[in-house]
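>>> let me see the structure of the following:
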Amino acid sequence: MKMTSTPLQVDGNQWTEYTLTNTNGMSVSFLDFGGIITSVKVPDRNETYQNVVIAFDDYQDYLNNTSYFGALIGRVAGRIDHASFKLGEKTFSLPANEGDHHLHGGQVGLHNIVWQVELLERASSLAAVLYHTSIDEESGYPGTVQYKVTYTLTAENTFEIDYEAFSDQDTVLTLTNHTYFNLSGDLETDILNHQVMLDADQFVELDDALIPTGRILPVTGTAFDFTSGRPLRDGVNSIDPQNIVANNGYDHFFIFNKQQAADAILTDPVSGRVLTVKTDQPGVVMYTSNGLDDSFKLKERLSAKYLGVCLETQSSPASLVYDGFPTILLGAHEVYRKSTTFTFSVL
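Reported below is the predicted structural model:
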């Protein structure tokens, strides 16, 4: 196993890209800026190692990373309706950075700050610990929050993300990572023939602005039923109003049943690569990159619609408005701890 670091000068900013490589040859690279995952190289069934995540060709493009490629997301992952929420008797106003709404922590979020990084080498794994503190009222949120996010690569080709946060005041918080996966390798094809299994019987209905309506719908008999596995293409071809609202695809929160060994499984039948996701988060936003176009130059090609799929494990900002949703409240002096593992294998 080995760890390397590469200093970068990006538009006058000093960043570092770190790479963790295990004994099998799997590697994960990330930036201290935004904790951004820039590469995950894993083998296909023929032992060909290729990158399976979307990343910019020019690091400078991460300064305006409106698609959140590979980034850590917080304080709150997802959309907050009309950029405000009530906590106790007080209403907090946040910057509106997507129409009238607040998305992924706003313009100043975890995706565009420089983290402190500590590298740790263990017997059967490599780890990078990322630290950051956000001050009270940053982007309108209450409380000074101390963050600790650990990236771990194991000898079993598992990449684990462990999240910790501590606030000195009652606040709202749910963290995730916004990596776009494409198991074809080096973005050879889109993800429409990727097969997905989700251990989820319910998903959250969205309005035309992609804000939850408060309704939790059953997946049965719809293109949202991934309990037995199905190709992502089904949602693109679907005439379900919920697929159409999401620009002909998926951008929805699925609530996990927690009844299977895996919460989600992503498979590319052509390359044979399989990604198995396990988490203690209550659900996942599955986003099929419906909003991408060809305006971004990536490492391997121009960006395109349906080029990657995000599996954003998290709680739901809808809980700020509606009952029955996984909460994002974090009490003063409580510790937020969540973990998600991404294990790569082949058919």
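
>>> every contact and neighbour count from this point should use C-alpha atoms.
Will do.

>>> what helix or strand is the nearest residue to Gln14 once chain neighbours are set aside on?
Excluding the flanking residues, the one nearest Gln14 by Cα to Cα, 6 or more residues apart in numbering is Leu8, at 5.9 Å. For Leu8, the host element (DSSP states H and E) is strand 2-10.

>>> relative to strand 2-10, how tilted is the helix or strand following that strand?
The helix or strand immediately downstream of strand 2-10 is strand 13-21, counting by DSSP H and E. Strand 13-21 and strand 2-10 meet at an angle of 160 degrees, taking axes from the mean of the first three to the mean of the last three Cα atoms, to 10 degrees as the criterion.

>>> in strand 13-21, what counts as buried?
Neighbour counts over strand 13-21 (16 or more other Cα atoms under 10 Å) mark Trp15, Thr16, Glu17, Tyr18, Thr19, Leu20, Thr21 as buried.

>>> cool, stretch 47-58 as well?
Buried residues in stretch 47-58 (16+ other Cα under 10 Å): Tyr49, Gln50, Asn51, Val52, Val53, Ile54, Ala55, Phe56, Asp57.

>>> will you turn the residues you listed into a markdown table that also has distance to Leu266?
Output for the buried residues of stretch 47-58, formatted as a markdown table (distance: Cα to Cα, whole Å):
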| residue | distance to Leu266 |
| --- | --- |
| Tyr49 | 18 |
| Gln50 | 16 |
| Asn51 | 15 |
| Val52 | 12 |
| Val53 | 13 |
| Ile54 | 16 |
| Ala55 | 19 |
| Phe56 | 23 |
| Asp57 | 25 |
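
>>> so what does the helix or strand where Ile216 lies touch, helix or strand wise?
For Ile216, the enclosing helix or strand under DSSP H and E is strand 212-218. Applying 3 or more Cα pairs under 8 Å, 6 or more residues apart in numbering; DSSP states H and E, we find strand 212-218 packed against strand 200-206.

>>> ok, and what's touching the strand it packs on?
Contacts with strand 200-206, where a contact means Cα atoms under 8 Å, 6 or more residues apart in numbering, come from 212-220, 224-227, 242, 245, 252-257, 263.

>>> again, 7 Å this time
Residues from elsewhere that reach strand 200-206, judged by Cα atoms under 7 Å, 6 or more residues apart in numbering: 212-213, 215-219, 227, 242, 252-257.

>>> which of these are buried?
The neighbour-count test (16+ other Cα under 10 Å) applied to those identifies Pro212, Ile216, Val219, Thr227, Gln242, His252, Phe253, Phe254, Ile255, Phe256 as buried.

>>> now the other sequence, so there's something to compare against:
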Amino acid sequence: MAFEIFEQQFGDLKELVVQDSATKNRFVVIPELGGIVRQLSLLKDETLFSVLKTPATPHLLTEDSRSASELLFPFASRIPDGKYRFLGKDYELDKNEDGNLNAIHGLVRKKPFEIEEQIIEDQYALIRLSFHLKELKGYPFELQFSVTYKLDAAGTFTLKYEAENKGTSPAPVMFGWHPYFLLGNESADAWKINIPSDEIVAFDYNSIPTGKEPFTVDMPTLLYKKAFDNCFVIRSQNDSAVTQLISENQDVTLNVRQGIGADKFNFLVVYTPPARDCVAIEPLTANVNAFNSGEGLNIVAPGNQVEGTIQVFLT
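Predicted coordinates:
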């Protein structure tokens, strides 16, 4: 059987490795640190690309404030002053962003996840992790949040999230994934990006939405001398849309496919860090500050659940 799952140490952290021994495709997950994917390696022709940029040491990873590869739940991005109003009640979250202005990126970052399932089959292997949210400060709702990571024989990595309302009242829910992608040792200035959108979110000084504007950049566009730190409304004629990061020099394209439609990933953040060594491509189920605007926000009734899927593959 080509697939295997095994444990290894990363400093004081314990990792799970899912690997296809035939291709060396693999991903590495740290359940105790927010269930993050620390490494993802995918084969294109004869080259194995390590496509995720994460901090290089256990200490740097534990202290990371850039949220590299983190799972963002039950909200993603910023909530100004940590305050929101839901079904006629006011709530206040801790202001945990640098600068102490906003609540940012949810409540499960760096929290220990439970390992629920490990499956190895001929054509794929997967692991499923979970975290139970209950009566957290500023979020007095009860949800079972789980994420399934899967690698198949074709070299497709799949992230599927699920959130079930275990409480007695409706709960506001938003999910995002925060990976930084790279392609070999090239600078981002050598890559092109293809963003499936014709509408961009306008931000104020605090990166809070003020409206939307047409996005008219011809795609794909060369990233040379371009800086993105934007949220986009995703458009597609199908039930999914693909953002592409393209290296013509290496003849490889990284594809990030997000399911779209009702309750799915209808927004996307793209960010080019100042170091120009990677690009963040972050599918979101709702707009920034959706806990206040309601735009894209999932309201999950007791006993109900929402789910969505993101896939990463090379062509």
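
>>> related to what we said a few turns ago, nearest to Asn177 of the first structure, out of the contacts of strand 200-206 of the first structure: which one, please.
Proximity to Asn177 of the first structure was ranked across the contacts of strand 200-206 of the first structure by Cα to Cα; first place goes to Phe253, at 14.5 Å.

>>> any idea how far the closest one lies from Leu103 of the first structure?
15 Å (Cα to Cα, to the nearest Å).

>>> picking up where we left off before, so which of the buried ones among the contacts of strand 200-206 of the first structure belong to helices?
Among these, the members found in helices (DSSP state H) are Gln242.

>>> now the buried ones among the contacts of strand 200-206 of the first structure as CSV including distance to Leu63 of the first structure?
Below are these laid out as CSV (distance: Cα to Cα, whole Å):
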residue, distance to Leu63 of the first structure
Pro212, 29
Ile216, 36
Val219, 38
Thr227, 38
Gln242, 32
His252, 27
Phe253, 27
Phe254, 30
Ile255, 33
Phe256, 34
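
>>> now, the most widely separated pair of the contacts of strand 200-206 of the first structure?
Among the contacts of strand 200-206 of the first structure, the pair separated by the greatest distance (Cα to Cα) is Thr213 and Thr227, at 23.3 Å.

>>> pick out whichever of the buried residues of stretch 47-58 of the first structure sits closest to Ile36 of the first structure.
Ala55 (9.1 Å).

>>> the closest one -> the second structure?
If you follow Ala55 of the first structure across to the second structure using TM-score structural alignment, you land on Thr54.

>>> so its match is in which element?
Residue-wise, Thr54 of the second structure maps onto no helix or strand under DSSP H and E.

>>> please identify which helix or strand holds the closest residue to it other than its chain neighbours.
Nearest-residue entry for Thr54 of the second structure: Ala68, 5.7 Å, with adjacent residues in sequence omitted and distances by Cα to Cα, 6+ apart. Counting by DSSP H and E, no helix or strand carries Ala68 of the second structure.

>>> could you check how far Ala68 of the second structure is from Ser247 of the second structure?
Per Cα to Cα, Ala68 of the second structure is found 22 Å from Ser247 of the second structure.

>>> give me the secondary structure label for the aligned residue in the second structure for Val321 of the first structure.
When the second structure is aligned by TM-score structural alignment, Val321 of the first structure is paired with Asn292. Assigned with DSSP: H, G, I helix; E, B strand; the rest coil, Asn292 of the second structure falls in the helix class.

>>> which one is Asn292 of the second structure nearest to, not counting chain neighbours?
Asn292 of the second structure sits nearest to Tyr84 (Cα to Cα, 6+ apart), 5.3 Å away.

>>> got the contact list for the one you found?
Asp90, Tyr91, Glu92, Phe291, Asn292.

>>> how near is it to Asn206 of the second structure?
16 Å.

>>> distance from the helix or strand harbouring Phe85 of the first structure to the second structure after superposition?
Phe85 of the first structure is located in strand 84-87, with elements delineated by DSSP H and E. Once fitted to the second structure, strand 84-87 of the first structure is off its aligned match by 0.6 Å on average (mean Cα distance after the TM-score superposition for the first structure).

>>> just confirm Leu275 of the first structure contacts Leu266, I think it does.
Yes: because the distance of 5.0 Å satisfies Cα atoms under 7 Å, Leu275 of the first structure is recorded as touching Leu266.

>>> these two: which has the busier surroundings?
Leu266 (25 against 19; other Cα atoms under 10 Å).

>>> what do we get in the second structure for that one?
Checking TM-score structural alignment: Leu266 of the first structure goes with Leu245.

>>> which helix or strand contains its match?
Using DSSP H and E, Leu245 of the second structure falls in strand 240-247.

>>> distance between that strand and the chain's centre?
How far strand 240-247 of the second structure lies from its chain's middle: 15 Å, per Cα atoms, centre = their mean, to the nearest Å.

>>> and it, what does it pack onto?
Contact partners of strand 240-247 of the second structure among helices and strands, from 3 or more Cα pairs under 7 Å, 6 or more residues apart in numbering; DSSP states H and E: strand 192-194, strand 252-259.

>>> reformat the ones you listed into a markdown table and put distance to Ile30 of the second structure next to each item.
Listed next are these as a markdown table, based on distance: least, Cα to Cα, whole Å:
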| stretch | distance to Ile30 of the second structure |
| --- | --- |
| strand 192-194 | 29 |
| strand 252-259 | 22 |
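
>>> buried deepest among these, which one?
strand 252-259 (a mean of 21; mean count of other Cα atoms under 10 Å).

>>> now the element after that one, going C-ward?
Next in sequence after strand 252-259 of the second structure, counting helices and strands by DSSP H and E, comes strand 267-271.

>>> give me the mean distance between that following strand and the first structure.
Compared with the first structure after fitting, strand 267-271 of the second structure deviates on average by 1.1 Å (mean Cα distance after the TM-score superposition for the first structure).

>>> which helix or strand lies directly C-terminal to that strand?
strand 279-284.

>>> for that following strand, name the packing helices and strands.
Partner elements for strand 279-284 of the second structure (3+ Cα pairs under 7 Å, 6+ apart): strand 176-178, strand 180-181, strand 267-271.

>>> for that strand, buried residues please.
So strand 279-284 of the second structure, judged by 16+ other Cα under 10 Å, has buried residues Val279, Ala280, Ile281, Glu282, Pro283, Leu284.

>>> to which residue of the second structure is Val204 of the first structure aligned?
Under the alignment (TM-score structural alignment), Val204 of the first structure maps onto Val201.
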